[in-house]
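Asker: model this:
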Amino acid sequence: MEYRHLGRTGLKVSALSYGAWVSFGNQLDVKDAKLLLHRCREAGVNFFDNAEVYANGRAEEIMGAAIKELGWKRSDIVISTKLFWGGQGPNDKGLSRKHIIEGIKASLKRLDMEYVDLLYCHRPDASTPIEETVRAMNWVIDQGWAFYWGTSEWSAQQITQAWEIANRLDLIGPAMEQPEYNLLARDKVEVEYAPLYKNYGLGLTTWSPLASGVLSGKYSEGVIPEGSRFALENYKSLANRSLVDDILSKVEKLKPIAAELNVPMSQLAIAWCAKNPNVSSVITGATKEYQVVENMKAIEILPKLTPDVLKRIDSVVHNKPKQPDQYR
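Answerer: Below you'll find the model as predicted:
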């Protein structure tokens, strides 16, 4: 496994990580989670991602119980969670000081941990001043409940504003952002955030490298395998948006490139994300042991992604963002 600094921080995270979204609590229990987490650690993964909203908190409970039963040394791993959707009450969601403090305390209780390493604002909150959020996240860090704070799916303008507030108040700014990033979703990471890497040392822990499984190639011809994510009732609308002819056609055209490299499509897609030097860690997901083993082998094919291969991939997906002159 390769370990990278989380942006400009001193923290090192595995280039490939594992996230509990969809799987923990919806498809997997503690016993299943233990096996998958064990396989991740065998592959050298040290970063595990979660959120208060995943399975309505059950994902945090499962991860915490599994890690406790596995007997892992807490300092050997990096755990993250995210706050925004904590419940149905008017103050159970958003990024107010009240919800951030109550939310992290509830998450830590579910995880059965004294702290998380990374704490994210899961989405921007238009109804709360960013200064209130910056101050609250710093207070959480001061209490030792989190070591670093960051954002998820914020705009570059919002992240910049948070940093300007933090600098003005001599506080800690967001060290990392967690955006969607894959061969089908590139603009935010490759263009919008471009100034932030240099200006603020922003690190990225990206999610959905397989575009919810589409880039694995398992949805060929729009067929939805039993037990897959798109077979879940809650994800059928996402399936309808994702399994369209244009996208499936691009996936089919990528398969020959993967075959020439002698790797599965899933590994090609994950490695492509990890090839970006601004990505600190690619968060993978899996519900089966063999999927974890296969996904983690993606780190081994990074050297195969030569400039020529990357150019061929770009010619297939045909969505490489145009860089503004000042970013080149």
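
Asker: alpha carbons only for contacts and neighbour counts from here, please
Answerer: Noted.

Asker: quick one: the helices in the stretch 201-328 of the chain?
Answerer: Secondary structure of the stretch 201-328 of the chain (DSSP state H, counting those that start in this stretch): helices at 236-242, 245-261, 265-275, 289-296, 307-317.

Asker: now the stretch 1-150 of the chain
Answerer: Here the stretch 1-150 of the chain has its helices, by DSSP H, counting those that start in this stretch, at 30-42, 58-70, 97-111, 130-142.

Asker: and those helices as CSV, adding mean neighbour count?
Answerer: Shown next, in CSV, are the helices of the stretch 1-150 of the chain (neighbours: other Cα atoms under 10 Å):
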stretch, mean neighbour count
helix 30-42, 18
helix 58-70, 21
helix 97-111, 20
helix 130-142, 20
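
Asker: quick one: which of those helices is nearest residue 181?
Answerer: Ranking the helices of the stretch 1-150 of the chain by proximity to residue 181 (Cα to Cα) places helix 30-42 first, at 21.1 Å.

Asker: run through who's touching that closest one.
Answerer: 17-18, 24, 46, 62-63, 65-67, 69-70, 286-289, 292-293, 296 (Cα atoms under 8 Å, 6 or more residues apart in numbering).

Asker: burial of residue 234, as a residue count?
Answerer: Using other Cα atoms under 10 Å, residue 234 is surrounded by 11 other residues.

Asker: where's it relative to residue 152, distance?
Answerer: Relative to residue 152, residue 234 is positioned 22 Å away (Cα to Cα, to the nearest Å).

Asker: second input sequence below; structure requested for side-by-side comparison:
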Amino acid sequence: MGMEYRHLGQTGLKVSVLSYGAWVTFGNQLDVKDAKGLLSCCRDAGVNFFDNAEVYANGKAEEIMGHAIRELGWKRSDLVISTKLFWGGQGPNDKGLSRKHIVEGLKASLKRLDMDYVDLIYAHRPDTSTPIEETVRAMNWVIDHGYAFYWGTSEWTAQQITEAWDVAHRLDLIGPAMEQPEYNLLAREKVESEYLPLYKRYGLGLTTWSPLASGVFSGKYGRNNIPPNSRFALDNYKNLAQRSLIDEVLNKVDGLKPIAKELGVPLAQLAIAWCASNPRVSSVITGATKEAQVLENMKSLELLPKLTPAILDKIEAVVQSKPKIVDQYR
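Answerer: Here you go, the predicted model:
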């Protein structure tokens, strides 16, 4: 089965339903040679959307991605490249969503990527110390100057996205076309409940991250098996290290394994396909450090037609994570 392409929300842009993100890998674990192999593997599978951010490996991830793409000699118009701005450095004006940082930060990202423009530019987090109007105007400025084609948000609240759209409507400017929230079998509140009114009202598209919940649904963690160098064990995931929480999560993982087995797929493929089965999701951002992982991730596409309502109900019965929907949004 070939790659499926979906419109990014209500825009005319089409993105592969499975995409590749450089978050944990480029610059931290991989060099240009590795990156070329991974990116080629993704392209062969039909991936056209590659996600990055100024903060990933302190800018190194953008440099490696740009370098690899240049060496591969790919046609720029075949690719959808994104980057995200918020944490750009140590100086007082190197972070946040001020006009200064958005313009300077994006120019610096483009230099590292060695590209004239990115397709998508995201506000990597909300910045409560900058007026939303300043951010909306700055995002429009970079679009007007051809540095980016679309702008969006990441991990903003529905309220903040609505404020941005109110400003955009009032000033006759472009509002945020897409949001990049975490979305997986354990994190569903934003996508399935909080953002509900925004899909219709603003045509919000979603590029979601962490389909495996930081590797929980890779199936590699067991009761007595939390590999010391895995992300589950790393310091910034210490908040997961409360025993009861871990037990609850591992029980869900164990409950999903028979469903994956019945479908004849690894658990990770089930978790990724489940994210992509939500029609609101324009693209599920996957990660991989090895080409074999890319191939495994991409096989999730073949599972999509098999995720019948009955199977989805079975999954829900195990994870029991569906958020309560507020009546007025039905």
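
Asker: for the helices of the stretch 1-150 of the first structure, give me a markdown table that also has distance to residue 255 of the first structure.
Answerer: Shown next, in a markdown table, are these (distance: least, Cα to Cα, whole Å):
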| stretch | distance to residue 255 of the first structure |
| --- | --- |
| helix 30-42 | 26 |
| helix 58-70 | 33 |
| helix 97-111 | 40 |
| helix 130-142 | 44 |
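
Asker: ok, which of those helices comes nearest residue 260 of the first structure?
Answerer: Closest approach to residue 260 of the first structure among the helices of the stretch 1-150 of the first structure (Cα to Cα): helix 30-42, 27.1 Å.

Asker: and the closest one, which stretch of the second structure?
Answerer: Using TM-score structural alignment, helix 30-42 of the first structure corresponds to residues 32-44 of the second structure.

Asker: can you give me the distance of the aligned residue in the second structure for residue 83 of the first structure to residue 282 of the second structure?
Answerer: Using TM-score structural alignment as the criterion, residue 83 of the first structure maps onto residue 85 of the second structure. Counting by Cα to Cα, the gap from residue 85 of the second structure to residue 282 of the second structure is 21 Å.

Asker: deepest-packed of the helices of the stretch 201-328 of the first structure, please.
Answerer: helix 265-275 (a mean of 24; mean count of other Cα atoms under 10 Å).

Asker: any idea how far it is from the chain center?
Answerer: Its chain's C-alpha centre and that of helix 265-275 of the first structure lie 14 Å apart, by Cα atoms, centre = their mean, to the nearest Å.

Asker: onto which residues of the second structure does it map?
Answerer: Going by TM-score structural alignment: helix 265-275 of the first structure matches residues 267-277.

Asker: contacting residues around that stretch?
Answerer: So stretch 267-277 of the second structure is in contact with 17-18, 183-185, 211-212, 217-219, 256-257, 260-261, 281-284, 296-297, 299-301, 303-304, 307, 312, going by Cα under 8 Å, 6+ apart.

Asker: tell me which of the helices of the stretch 1-150 of the first structure lies nearest to residue 202 of the first structure.
Answerer: helix 130-142 (15.8 Å).

Asker: mean deviation, that closest one versus the second structure?
Answerer: In the superposition against the second structure, helix 130-142 of the first structure averages 0.2 Å from its aligned positions (mean Cα distance after the TM-score superposition for the first structure).

Asker: same for that helix, what does it pack against?
Answerer: Counting contacts by 3 or more Cα pairs under 8 Å, 6 or more residues apart in numbering; DSSP states H and E, helix 130-142 of the first structure is packed against helix 97-111, strand 146-151, helix 156-168.

Asker: let's go with 10 Å and repeat that
Answerer: helix 97-111, strand 116-121, strand 146-151, helix 156-168 (3 or more Cα pairs under 10 Å, 6 or more residues apart in numbering; DSSP states H and E).

Asker: for residue 133 of the first structure, which of the ones you listed is the nearest?
Answerer: helix 97-111 (6.3 Å).

Asker: tell me how far stretch 191-205 of the first structure lies from the chain's centre.
Answerer: That offset, for stretch 191-205 of the first structure, works out to 16 Å (Cα atoms, centre = their mean).

Asker: perfect, I'm done here.
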